[in-house]
Structure formats: structure tokens, C-alpha cells
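Novice: my questions concern the predicted model and sequence given below.
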Amino acid sequence: MTRLFGTDGVRAVANAVLTPELMTALGRALSVHLSGAASARRRVVVGRDPRPSSELLEAAFLAGLCSAGSDAITVGVVPTAAVAYLTTHFGAAAGAVITASHNPLEDNGLKLFDHAGHKYSEADEILIEGLVHAGTTPWPTLRGRAVGRIRNHSHIASEIYISHLMAEMPDLDGVVLTVDCANGASATIAPAAYRQAGATVIEIAGDTSGNKINCGVGATNPEYLQQALGNDLSSIGFAHDGDADRLLAVDELGRIVDGADLLAIFAVDAQQRGQLNHDALVTTPMTNSGLGTSLANRGIKVVESSIGDRAVLRTMLANGYSLGGEQNGHVISLARATTGDGILSGLRLLEIMQRSGKKLHELTAVWCRQPQRIVNIPVQDRQFLERSRGLKQLVTEERERLVDMGGRLIVRLSTIENIVRVVCEGPDDDTADSVTTRVVADIYSRLENEAQG
């Protein structure tokens, strides 16, 4: 059986692989899956990002939901975290957001949340996949009042979500902030939220047409924000991705502040205030190992989960931890949210700066980064790594050598993009550079040889 869901929902080329027919089937399957919900009429909150295919795929998904008896509450173009919150706000049985997050314009996807606003478990996704692959045979044919209805709440959804974000938020008067909205869903929420908190906001990449989403901007391209800030030492910058569940920043010195920096800042602040459950932070193998070493010296334990923010969440819920995330900018603060929320992370960071009186570059000094290099290599065939035995041997040899020096090497295929990701850490910059260069050169050479037949 072909897997539809990856580590973060369904994601594929829209209207080619992720077709309206498949989205209708996913809507029906979700509705049937929810048939055991307590409420007589199951309600599903549905949002989307602004990319061109989102309206098409949303319409198909809604048709599937309603055909199998679920009601839909549509909330329009909102961040992924807004759908998670609104699912609980409206007391819905589930939430769904049509988005491909940081992926290119041509892609789209589907992320699902349960009634508590948590991303669907892998077990539930497998059940939904089974219903999709089973076809229409087991699905009921409903008529008349039995079919689902659609209620449009997009006119109030943003206001409700911003009110949630503003809870316990102090006055940020005097803060000057440049916000890169990635031409995505954050453009509808982020600038308004930061301004409502009192900050002076300069908005860039704020096109809400969807035609430029993630195109050289946003959290996957923080260099755009760096260039926009230039030599201005009076302000900092925030960069979100297409569905605003990530945050990266640029500090007063023009340096990129990534998810590892944010996790370090949030963990130390929470511990000092007695709000870090079990004095623990959850991360993934992709996070710089210097974070664990540095925080251990402060009495904070770093717990490693599998890759993906859903895996981080499951580890947090299973052990009662309150903070976790990934180096890519996903941060989950369970005291305020049920999933990664880039805008909430931004507000939290500004609040810490305001309360501590420290600049952003001063806050990042709470930890020391291990020399690390990350290279993403596009591939056409997702089986490339499996058949490259010579590459596996090289990676094994380099990994063993690095381990002896206190470093590490990860070469893996992304589950949501056709990308081979190389992550190398060494005892010094020269070692990290040389190992990364050898591995990356070998990969490109093999790709070129395959292309030439």
C-alpha cells in the first residue's frame, strides 16, 4: 500500500499527484474515521494557505467531508497553528489545513489535527489511508439532511486567533521589528499580532495572492531578511514560512538566529522562572549537539525524539515535558499551544527581550554551537540513497572517523521533499568543512553519472 502521509501530513505536487479526487477521498475518509465521535454532527475546522491550488483542493476536501456527513467550519487563509487552536475553540472533532508549509509553490498538502489540537498520530493516519485505498465501497451514501453543511467563519477566525496570541502578552512598545511573511499565511496574521502587542512592524514578503509563496523568502531563505535589514542595528527581523509554524530571526548584528537558538533561549528562561517541566527540552537528531552540552551545564536535560515536530510532540506528551522543537524553527510551547507556532514563538521571544532588557544577540550567548554544516541536495529519484552502496561506505567511514573526534554525520532523505540532507558536525570548522565537501562532492558525482546513463 502506497503511503500518503509523511512525517508532517500529506505533501505532493498539487493537481498532479495531490489531485482533487484524492483530496475528496481524504475528506470522506476523515469523516468516516470520525464517525465514532461523541457529537451527533461531527465538525471539522478547515483552513488553508494562499497558494493557487489551495482553493481548488479545499473545495474538493470539503466535498468529501460533507458527502460522508461531517460539517465543516471554514476559517480561510490562516497559519497552521491557528487551525489547531480554532479546532479546540469551536469544539470540533478535528482540524485540517491545506498547506505545503515551506515547500515550493507547485506543491500542496494536508495536515490534520485531533479534537485537542494535536497533530494526528501515525496510527490514525494509517487508518485514514486504509479508508482511502478501500475506495467508496465501505462509505455510506447519505441524502437530504444527512449530508454535511459548510459554515464560513473566516470573518472572525483571525480575530479569535490573535486574541489567543495576545493573552498574557506585555506591552512591546519601543520594539522595532521587520517581518518576512514568506508571501504566505503569516501575512494575514503576523504583522497585525506584533503591532497589537505594541511593536513597530516593517512588513516584507507580504503578498497574500499565493503566487509568490516561499519564492526566495521566508524561514527557508533567511538571507532575504538579512539583506532587507542591511546594516540597521536598531531593529531585528523575524522570518516565517508559508504556513507560519516556523520562526527564524536575524539579530542586531545581522546574524541568523535559528530554532536551536530559540530553544536555548526559551529553555533557560523557562527554567529560571520555574516553568520548564522536569528541567527538560525535547529536540531531534538534526539539532546541533552543542545545545545538549551547553544546557547540561545549566542543569537542563536534552531529550532526543525522532525527526519531525509530531514526534517531538509525542515525546513531550508521553513524558510531561513542556518545551520542544527543531533547529528548522518549529517550537512547541505546550503551556500556550498544542503545535509549533511561529508567531507565538516570535511574541515569546520579544517578551523575553523586553523583560530581560537584553538584545537578541545577547540572549543567544546562553549556549555554544558545535561547528556544523548542513547541505540540501535535490534528487529526482527517492531511491537514490538505497542503491548507492559506494556512498554508504563513504558515509560509514567518515561517520566513524568523526565519532572518534566527538563529531557526527547524518545523510538522509527528507520525508517531505525530494532532498538528500547532509548534516556534519566536527571538532572544528576545518574538519566539518572537509568532511562535508567530500560527501557532497560524492553525491553530486553519482547523480551526474546516473543522469548520463
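Specialist: Alright, I've got the coordinates.

Novice: drop to CA atoms for contacts and neighbour counts, all remaining ones
Specialist: Noted.

Novice: okay, which residue is most central for this protein?
Specialist: Taking C-alpha atoms, centre = their mean, the centroid of the chain lies closest to Asp245, which sits 4.6 Å from it.

Novice: one more to weigh against that first structure:
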Amino acid sequence: MGKYFGTDGFRGEANKVLTADHAYKIGRYLGWYYNQNHKGRIVIGKDTRRSSYMFEYALVAGITASGADAYLLHVTTTPSVAYVVRTENFDCGIMVSASHNPFYDNGIKVMDGNGHKISADVEAAMEKYIDGEMGELPFSFQDKVGVAKDYAIGRNRYVGYLISLATRSYDGMRIGLDCANGSSFSIAKSVFDALGAKTYVVGNEPDGTNINMACGSTHIENLQKLVREKNLDCGFAFDGDADRCIAVDENGMEVHGDYVLYVCGKYLKECGKLQNNTVVATIMSNLGLFKAMKREDINVCVTTVGDKYVNEAMVANGYVLGGEQSGHIIFSKHATTGDGILTAIMLMEVILEKKQSLGTLCRGMQMFPQLLKNVRVADKPTAVNNPKVQEEVQKITAALGDNGRILLRESGTEPVVRVMVEAGTDELCQRYVDQMIQVMKSENLIID
């Protein structure tokens, strides 16, 4: 990771960590970079945060000052930007969003012309320009100055694309949606209505400060209540920029990303469409997923945490399905990023084709109880690699056998080691997490 750009772009509290000046300079660099051999074309989307307008306009100012043209999708989803970039001959796409974070945070994600995360080399160069290490870039003058254009038509084409992916009518299906007061508020309902579903929506009244606030994929209580009270067939909750989806079955049970990988992976294999008979998951996926995939004779490619790493493994090996428990699922045949609304459509395809409820489809995977605690440490690698710590890891691993596991993972952003145990009961999880932390304390690795 760079100084500003992490695995999910440049993110932080608006005008404290990420400022309008940063956005202007990013626009200046990208406008110059893509305007050297032809007239640069950059498309921009944003979520519903109050600060998103500020960052959008700052980016536009920088892009056009460098001579490139900016095309504005306005409030839209991250996957819609990726779709428009790769299908409509844009040089670059930018999404202004902090995903599932609170409203006062914001972020800038940059995509290349193929809809993938921009290369690390370009990010490094942008950081140098932001810090004044490149000198000033040339401005454009007279008729060479870029223009900003409304491009809502691109968002509409994306909606049409999503609708086209469904092979069956949703007539008679009763579906709940939680749009997190975010990017999907103007898209999701129109998609499901067009497909014939009777839709019930919450989290669709953004005011600039209520994005992700007690709603969406990180707070599914409202959707669970809606599904139960309205006796719906299922529900889908998205995050602020709608690249994630957490589903709810007909009984209100949470259907997170591991369930989605199981249900869709099994279905794709049955249809002969699971490339290389492999699903991509991260080390944090539940042990239940790995056991279920083994039973179904499906291979699992395991990556470190982060959709960036899931996507890299998929691109490198041609895999068609991968994702995280958080609901960030990539169907690479249809998209280059996680797409919450697409994920909901893919689940609906299985429900309708198999003529089974979502809850029934999920029954083949038994989730293991899991406990995760964050431990503050002076030095993460020292703590994880401490001989006594590693010895305890081996003891716990042996004690759990095939019915559990322990995992120590260094946080990418905090002075924290995450201690995670999965086991047959909550009591076992608690016991082994406590044992592990006690060893770390005895080795003076923990900061109180």
C-alpha cells in the first residue's frame, strides 16, 4: 500500500484525511496522464454523502484544467462506474465513496480502462504529485481546456444491463431491499420492479448524512424485520456504494457472502459453468464454507483478506466466482468488481431455477461458531511470530483437529492483531481465544 492509496483507494475523514485539494490534484494528474496522446475521457460517479459533491467538483476542476473531459454519472454505484468504463471506451473511471463507512468519511477509487483497480505505478505517481515531488503539471489553455458533461445515460445503460442478465421473470416474488441510504437508492428498486417483483424498500431516503446509518449490509436488522413482517420471499441489503450484498432468507436469517459462494458455486458447477471447478475465498471465510465445498468436490482458492486479492486471483486463473463473507462477491463473467445488485440477481436465478427458497438452498452449509478479538500490540510481526505464540497456535490447532481452527492476522491499518477461533461451540471459541491472548500477555506483547 502507498502513502495515501490503500487496497480500496484513498479513504479517510473528509477534509481531515482526504481533502478537496487532494481530489483536485488527483484530477490534475489523471487528466494530464490520459490526455497526452489523445483527448482524455474520464467518467465519475459518487455516492450520497454530503462531501461527495465537493470531491466530484474538485476532481472535475483538476481533470478539465489538464485538458481531459469529465463525464458525470452523478449518484451511482461503484460497479456501474466499472461497467461504463469498460464498455464505453473511457480511459479511466473514478468513484467518490467510502463504501460502508460513516457519512463523514469519503474516498476516491480509481479504475483503469478495463474497469479494474488502477495500477500501483499510477497510484505511486499520483502520490508523488500530491506531495509536490513532481513539480507542476502543464495547464491547458483556450480550446484545449476540458469540459464536464452530464452522462446519466451511462447509468441508465448499466440498469438495462442488469435487467438483461436475469433469464426469468420475478413475477409473484415478494422482495425486500435495503439501499443503505446510498448509491443504490435510485437503481435497485427500478431493476427489481422491471423484472416483475413486488418490492418493499427501506434505506432509500438519503439526506447526505444518513448513509449506512443503522441500515444497509452492515446493519441488516431493518431488512430482517421487513422480511418477517411482510412475509417476503427474501431480501437484499447493500452498502453505501452497492458493491456488497448481504441477503436475508424467508425466515429472516442472514445470508452473508460465504453462503452466497456456496449457493452460487454449487449451482454453477451443476450447470457446467464453474471454471476450473474453483471458487475464490479469503482466509476469513468460515470453516463451514470450506467443508461444504469439499463435500461438493469444489476447490477453494484462498487469498488474504481484501477484494483486491480475490480479484487478482480470479483474473490470473480465469475463475468466475469469488468473494468475501462481507458480501463483496465478484461474478467475473458479468463484472470486474463486486456488485451488490448483480449478486442479488444471481441468487434470484438460483432460487427460481431450483424452485427452492433461499433458506432451503443454504441448508447444505453448516456455519461454525466464530469469535474474533482485536489485540493491540507494539509490533505486529513480532507478536505473531513470537515462539511461544506459535507454540500455542500449534497446541490449539491440534486440539481443534478438523472441527475448528485458530487464525492470527495482522491488521493492515491499525497496531492490532486479530485473534480468531472457529470451533464446534461458542464456549470452545471463547476458551481458545482467551488462551491465546493470555500467552500474548505473558510474553509482554500486548499494549494495555
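Specialist: Perfect, I can see it now. What you are looking at is a predicted structure, and each value in this text was computed from that prediction instead of being measured.

Novice: work out the TM-score between the chains.
Specialist: Laid over one another, the chains give 0.90 as their TM-score (TM-score structural alignment, normalised by the length of structure 2), with 442 aligned residues with a C-alpha RMSD of 2.9 Å.

Novice: and the residue nearest to the centre of structure 1, what's its match in structure 2?
Specialist: By TM-score structural alignment, Asp245 of structure 1 lines up with Asp243 in structure 2.

Novice: for Asn299 of structure 2, see how far away its match is.
Specialist: Distance of Asp243 of structure 2 to Asn299 of structure 2, given as C-alpha to C-alpha, to the nearest Å: 25 Å.

Novice: contact partners for the residue nearest to the centre of structure 1?
Specialist: Residues near Asp245 of structure 1 by C-alpha atoms under 8 Å, 6 or more residues apart in numbering: Pro79, Thr80, Ala81, Ser101, Gly329, His330, Gly340, Asp341, Gly342, Ile343.

Novice: quick one: which of the residues you listed is nearest to Ile419 of structure 1?
Specialist: Ser101 (15.5 Å; C-alpha to C-alpha).

Novice: quick one: map the closest one onto structure 2.
Specialist: Per TM-score structural alignment, Ser101 of structure 1 is aligned with Ser99.

Novice: quick check, its match in contact with Asp241.
Specialist: Yes. Ser99 of structure 2 sits in contact with Asp241 when judged by C-alpha atoms under 8 Å, with a separation of 5.1 Å.

Novice: looking at these two, which one has more neighbours?
Specialist: Asp241 (33 against 26; other C-alpha atoms under 10 Å).

Novice: how about the helices in the stretch 151-300 of structure 2?
Specialist: Under the criterion DSSP state H, counting those that start in this stretch, helices of the stretch 151-300 of structure 2 are mapped to 152-165, 188-194, 221-230, 257-270, 287-295.

Novice: rebuild the ones you listed as a markdown table, extending it with distance to Asn89 of structure 2 and mean neighbour count.
Specialist: Formatted as a markdown table, the helices of the stretch 151-300 of structure 2 follow (distance: least, C-alpha to C-alpha, whole Å; neighbours: other C-alpha atoms under 10 Å):
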| stretch | distance to Asn89 of structure 2 | mean neighbour count |
| --- | --- | --- |
| helix 152-165 | 12 | 16 |
| helix 188-194 | 25 | 20 |
| helix 221-230 | 38 | 19 |
| helix 257-270 | 31 | 22 |
| helix 287-295 | 39 | 18 |
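
Novice: quick one: the closest residue to Val75 of structure 1 other than its chain neighbours from Pro50 of structure 1, how far?
Specialist: Nearest residue to Val75 of structure 1, sequence neighbours excluded (C-alpha to C-alpha, 6 or more residues apart in numbering): Ser154, at 4.0 Å. As judged by C-alpha to C-alpha, Ser154 of structure 1 and Pro50 of structure 1 stand 13 Å apart.

Novice: do the same with Ala296 of structure 1
Specialist: For Ala296 of structure 1 relative to Pro50 of structure 1 (C-alpha to C-alpha), the value is 42 Å.

Novice: residue in structure 1 paired with Ala180 of structure 2?
Specialist: Under the alignment (TM-score structural alignment), Ala180 of structure 2 maps onto Ala182 of structure 1.

Novice: nearest to Arg438 of structure 1 among the contacts of Asp245 of structure 1?
Specialist: Nearest member of these to Arg438 of structure 1, counting by C-alpha to C-alpha, is Gly329, at 27.9 Å.

Novice: that closest one matches what in structure 2?
Specialist: Counting by TM-score structural alignment, Gly329 of structure 1 corresponds to Gly327 in structure 2.

Novice: same thing with Asn214 of structure 1?
Specialist: So Asn214 of structure 1 corresponds to Asn212, using TM-score structural alignment.
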